[in-house]
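In: fold the stuff below for me.
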Amino acid sequence: MFGIYLRRELSRRKKAALVVAMGLALGIALVITVTSVSAGMTQAQDKVLKSLYGLGTDMTVTKARSAPTSDGSRGPNFKFDARSSGSTSQSSDRVMTQGGQALKSSLVERVAAQKGVASAVGALSLNVTKVDGSFTRGTAKSSTSSSGSQQQGGPGGEGGGGGQPQVQGGGADFDVNSYSVAGVDVTRQGLGPLATMKITSGHTFTAAQTNAKAAVLAKSYAKEKKYKVGSTFKISGTTYTVIGIATPDSGESTTDVYLPLQQAQSLGDAKNKVTTIYVKATDSKRIAAVKKTIQSNISGTTVTTSSDLASTVSGSLSTASSLTTGVGTWLSAAVLAAAFLVAALLTSSAVSRRVREFGTLKALGWPSCRVTRQVVGESMVNGLVGGGLGIALGLAAAYAVTAVSPKLTAQLGSGGGGTAGGPGGGPGGGPGQQAASKLEIALSAPVSLTTIALAVGLAVAGGLIAGAMGGWRASRMRPADALRSVS
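Out: All right, here's what the predicted structure looks like:
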């Protein structure tokens, strides 16, 4: 009886039921869209942190660089040998450690021994500035004049019959190329700079290549320099062979060249030194406690976690994330509340127009609870229909965002103050001291089962709220008063 009457009443009031369902659907669709886009923002931020911070890395340990002394405050300098040839080619590499102050390699084992640390690995970040070009020797010639009185004279201001010597030709033509180098522990590549890189050509280091003159290049750098597997290049006179080309999991690589740690230490004159220690905790929920333990037991170090790093992400990704979590959340809540209110008012208004109907039912013996149940049942159907439509609209919107994949830029670090460098082994060491590094991320809008469950819950809640208000009003009607009313 309940189902028959419910179906008949809903079919009689299709337009009213559709209006209520669509109101709920729009609110639920907006909630799904905002929730899925917010999840996409979180994934995008994770990709940024992962590509710059290191896959599986929970924190890094670095040491701030001390203030430069008067002797060490000068910038890079290059010295060339003088040669007698008319056109002389010159080339020189300046290799400098980047990031923070160098740490002893033995500190890696101390960090690994701390409570809550699953593993730790050291890396050395270098910046290589290569100056390559040639000097061309000029020719000194004297200019003469037919009238000595027309000459302005020599350096002392005296007139003279002979012209001053002039250098003709000559000069210099140099290219300056700067790139980043990361020294990686080839025995533990699952943690550290190379962890976020995928080998697309050739192969990565083997465990036996701890001091091999081999290199893995970032794809963008290899393309720029037209290197391929098997190519060779020199750094400070040492020839390295390219054994692999790697592509980051997302964005652009912050490191151009990857070398075995011992080779990087030799180049940077940093024997048994590292600039960054990558740390993985045994429990991701206790990262803050592990950070505190390392800082307490190993003085003078800076421990930076991924949550610390997340606060430095800026650019359009950060702006969009703020809008989604701020404006989007409040907008969803406002629209949803408005949809619930409209559904409740429309249901209550429909009850008012059915006064005579409910009065007749009560006169026939229907108790108030049965009338209320009838109204709530109709509202629940409207809510579930609205939920279904809302889920469909929300999924369509999320699919559209994923299909379009709008590009967002993420910038990690501020470039101002501090030392240049990137946490992922770029031209720098710790995450707290990195230069501004920009990545481009494609936004997606994944919809989880939790989001669908939330939508169903909102649909049921909307139906219950609307039905409760309408049922309460219907239950207060007295048969005699209802029968005197004419709808």
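
In: CA only for contacts and neighbour counts going forward, please
Out: Noted.

In: what are the buried residues along the helix or strand Gly23 falls within?
Out: Per DSSP states H and E, Gly23 falls inside helix 14-53. For helix 14-53, burial by neighbour count (16 or more other Cα atoms under 10 Å) applies to 16-41, 43-45, 47-53.

In: ok, then the element right after it?
Out: strand 59-62.

In: which residues does that next one contact?
Out: Counting by Cα atoms under 8 Å, 6 or more residues apart in numbering, strand 59-62 makes contact with 100-101, 103, 275-280, 287, 291, 301-306, 429-431, all of which sit outside it.

In: ok, back up a step: packing partners of the helix holding Gly23?
Out: helix 306-310, helix 316-323, helix 329-353, helix 368-404, strand 437-442, helix 449-475 (3 or more Cα pairs under 8 Å, 6 or more residues apart in numbering; DSSP states H and E).

In: what's the angle from whichever helix or strand comes after the longest one to strand 437-442?
Out: Scanning forward in sequence from helix 368-404 by DSSP H and E, the next helix or strand is strand 407-412. Using axes from the mean of the first three to the mean of the last three Cα atoms, to 10 degrees, the direction of strand 407-412 lies 150 degrees away from that of strand 437-442.

In: now the other sequence, so there's something to compare against:
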Amino acid sequence: MFGIYLKRELSRRKKAALVIALGLALGIALVITVNSVSAGMTQAQDKVLTSLYGLGTDMTVTKAQAAPTDGASGRPKFDFNAGSDSSETQSSDRVMPQGGQALKASLVTEVADQAGVASAVGALSLNVTKVDGSFTQGTAESAAPSGQGGGAGQGGGQPRVQGGGASFDVNSYTVAGVDVTNQDLGPLATSKITTGTTFTTAQSNSKVAVVSASYAKENELTTAKTITISDTKYDIIGIATPDSSESTTDVYLPLKQAQTLGDSADEVTTIYVTATDSKQIDTVKAAIQKNISGTTVTTSADLADTVSGSLSTASNLATSVGKWLSIAVLIAAFLVAALLTSSAVSRRVREFGTLKALGWPSRKVTRQVVGESIVNGLIGGALGIAIGLGAAYTVTAISPTLTAELGSTAGAGGGGGGRMGGGAQQAATNTMDIALSAPVSLTTIALAAGLAIAGGLIAGAMGGWRASRMRPADALRSVQ
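Out: A predicted model of the protein is given here:
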């Protein structure tokens, strides 16, 4: 009986039901669109933070670079023999640690022993500046006599040097020392070996190297070749392609080899840390800073503050303005649906009064109105989900490009950079282009369905309350 009557009443009031459903649909569609775009923003920011921070890394521990002492500038210095002739090519490599003041390798164990730390790995970042070229000696020639037929005391002109000079090429690249026993954490964690192999635990002090794909292409390197750094040859065993185009590391070496190369025995520049619980990162950060003095702990939240550009602006708009707007529209849709339902009940005085005269109790009348409203809500939910999915698909199909400017975090190592994915800290700002998508999760769809039912219940509750207050006499007074 209930179902038959419900179907008949909805069929009689198609326009009113459609208006209520469309109002709910627009609010629900906006919620789905905003949530999906926000999810896309989060994914885009995760890509940016992965390039800054490193896959699986929760925080890094560094130490700010100390100020130069005794007039030392810290700039690279090269000494060449200027007496060499043009047939001799001279080459010199300057290897310097970068990314902050060196830390004792024993601190890695100390950090790993802190409460809440799941794993800690040390890495050494080096900058190699290679200068090679040759000098060309000039030729001394005498100048022409100042006068003709000069007598005694009239000599030739002063000798002059013709030609000569120097031609040198400067090449700078970065080297990261990797703990080969735990490559899932640290500089190499954000790259995939696309050619050859990665390091093995047996190669902890072997003269082997993995080079980035871009550096290998630029210098025509393959796994069959070697790379020479400070007169030491390293066999290239693998080519690594970084997950992010923003990785700055060119060459990866076993940590012990990098320490030898940089004259940094038992030292690291960065300690990569993962926490046992991602919700306790701030607590772990505070514990490390308290128990290990002089260190700077940088988390992903710190790095997120350095991301600016259109991605950051759009994310802020989606998070603040977009969500509040969707909430406001949804509330308005609920209110409109409730008012329209209540208005419809007012126009059905004769119907409900007659039903009560026939013996329908107030709860049965209320159930009838609530049932109709829930059906309207479900129809509106279905329409809203369809519209929302269409809007999300359109955003994904268009894939608007957003720009993320990656700055540096203050105090995150001497280099001033907060960048950890490639192991090299940087002070300069980089720019990434991120294609925006709008993924829709099952949670979002479930939320939309719940909102549709909630909207129907709210509208039905208001209309049902009004219908339950009608008396049979109201039906008689409405007869003209």
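
In: circling back to that earlier point, which of the helices and strands packed on helix 14-53 of structure 1 sits closest to Leu124 of structure 1?
Out: strand 437-442 (18.3 Å; Cα to Cα).

In: what helices or strands is that closest one leaning on?
Out: helix 14-53, strand 407-412.

In: quick one: the strands in the stretch 151-300 of structure 1?
Out: 162-168, 171-184, 197-202, 214-218, 232-235, 238-248, 257-260, 273-274, 276-281 (DSSP state E, counting those that start in this stretch).

In: for Val257 of structure 1, which of the helices and strands packed on strand 437-442 of structure 1 is the nearest?
Out: When these are compared (using Cα to Cα), the closest one is helix 14-53, at 14.9 Å.

In: what about that closest one, distance to the chain center?
Out: Distance of helix 14-53 of structure 1 from the chain centroid (Cα atoms, centre = their mean, to the nearest Å) equals 20 Å.

In: next: stretch 404-416 of structure 2.
Out: 15 Å.

In: can you check stretch 133-140 of structure 2 too?
Out: The answer for stretch 133-140 of structure 2 is 52 Å, by Cα atoms, centre = their mean.

In: now do stretch 443-461 of structure 1
Out: For stretch 443-461 of structure 1, the distance to the chain centre is 25 Å (Cα atoms, centre = their mean).

In: also stretch 470-477 of structure 1?
Out: So, by Cα atoms, centre = their mean, the centroid of stretch 470-477 of structure 1 is 54 Å from its chain's centroid.

In: which stretch of structure 2 lines up against that stretch?
Out: Across structure 2, the stretch matching stretch 470-477 of structure 1 (TM-score structural alignment) is residues 463-470.

In: in the matching stretch, what counts as buried?
Out: Gly463, Gly464, Trp465, Arg466, Ala467, Ser468, Met470.

In: I'd like those residues laid out as TSV, including distance to Ala318 of structure 2.
Out: Formatted as TSV, the buried residues of stretch 463-470 of structure 2 follow (distance: Cα to Cα, whole Å):
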residue	distance to Ala318 of structure 2
Gly463	35
Gly464	37
Trp465	38
Arg466	39
Ala467	41
Ser468	42
Met470	46
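
In: nearest to Asp235 of structure 2 among those residues?
Out: Gly463 (80.0 Å).

In: contacting residues around the closest residue to that closest one other than its chain neighbours?
Out: Closest residue to Gly463 of structure 2 apart from its sequence neighbours, by Cα to Cα, 6 or more residues apart in numbering: Ser342 at 4.3 Å. Residues in contact with Ser342 of structure 2, defined by Cα under 8 Å, 6+ apart, are Ala459, Met462, Gly463, Gly464, Arg466.

In: same thing with Val175 of structure 2?
Out: Ser125, Leu126, Asn127, Val128, Thr249, Asp250, Val251, Tyr252, Leu253, Ala258.

In: and the first one, how many neighbours?
Out: The number of residues packed near Ser125 of structure 2 is 29, by other Cα atoms under 10 Å.

In: likewise the last one?
Out: By the other Cα under 10 Å criterion, the neighbourhood of Ala258 of structure 2 contains 27 residues.

In: thought it was touching Val180?
Out: No - counting by Cα atoms under 8 Å, Ala258 of structure 2 stays clear of Val180, with 11.9 Å between them.

In: want to try a markdown table for the helices and strands packed on helix 14-53 of structure 1, with distance to Ile235 of structure 1 as columns?
Out: Below are the helices and strands packed on helix 14-53 of structure 1 laid out as a markdown table (distance: least, Cα to Cα, whole Å):
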| stretch | distance to Ile235 of structure 1 |
| --- | --- |
| helix 306-310 | 32 |
| helix 316-323 | 37 |
| helix 329-353 | 53 |
| helix 368-404 | 43 |
| strand 437-442 | 24 |
| helix 449-475 | 53 |
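
In: so which of the ones you listed comes closest to Phe78 of structure 1?
Out: Closest among these, once you apply Cα to Cα, is strand 437-442, at 27.5 Å.

In: mean deviation of the closest one from structure 2?
Out: Average distance, strand 437-442 of structure 1 versus aligned residues of structure 2 after superposition (mean Cα distance after the TM-score superposition for structure 1): 3.9 Å.

In: from the middle of its chain, how far away would that strand be?
Out: On Cα atoms, centre = their mean, the centre of strand 437-442 of structure 1 falls 7 Å from the chain's centre.

In: that strand versus helix 14-53: what angle between them?
Out: Using the same axes, to 10 degrees: strand 437-442 of structure 1 against helix 14-53 is 150 degrees.

In: any idea which strand is longest in structure 1?
Out: Taking DSSP state E as the criterion, structure 1 has its longest strand at strand 117-136.

In: tell me what that one is packed against?
Out: Strand 117-136 of structure 1 packs on strand 87-97, helix 106-112, strand 171-184, helix 261-267, strand 273-274, strand 276-281, going by 3+ Cα pairs under 8 Å, 6+ apart.

In: including distance to Thr247 of structure 1, could these go into a markdown table?
Out: What follows is those, written out as a markdown table (distance: least, Cα to Cα, whole Å):
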| stretch | distance to Thr247 of structure 1 |
| --- | --- |
| strand 87-97 | 24 |
| helix 106-112 | 27 |
| strand 171-184 | 15 |
| helix 261-267 | 20 |
| strand 273-274 | 24 |
| strand 276-281 | 20 |
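
In: do you know which of those lies nearest Pro68 of structure 1?
Out: Closest among these, using Cα to Cα: strand 87-97, at 14.0 Å.

In: now the helix or strand that that closest one is followed by on structure 2. Mean distance?
Out: As assigned by DSSP H and E, the chain's next helix or strand after strand 87-97 of structure 1 is strand 103-104. For strand 103-104 of structure 1, the mean distance to aligned residues of structure 2 following superposition is 0.9 Å (mean Cα distance after the TM-score superposition for structure 1).
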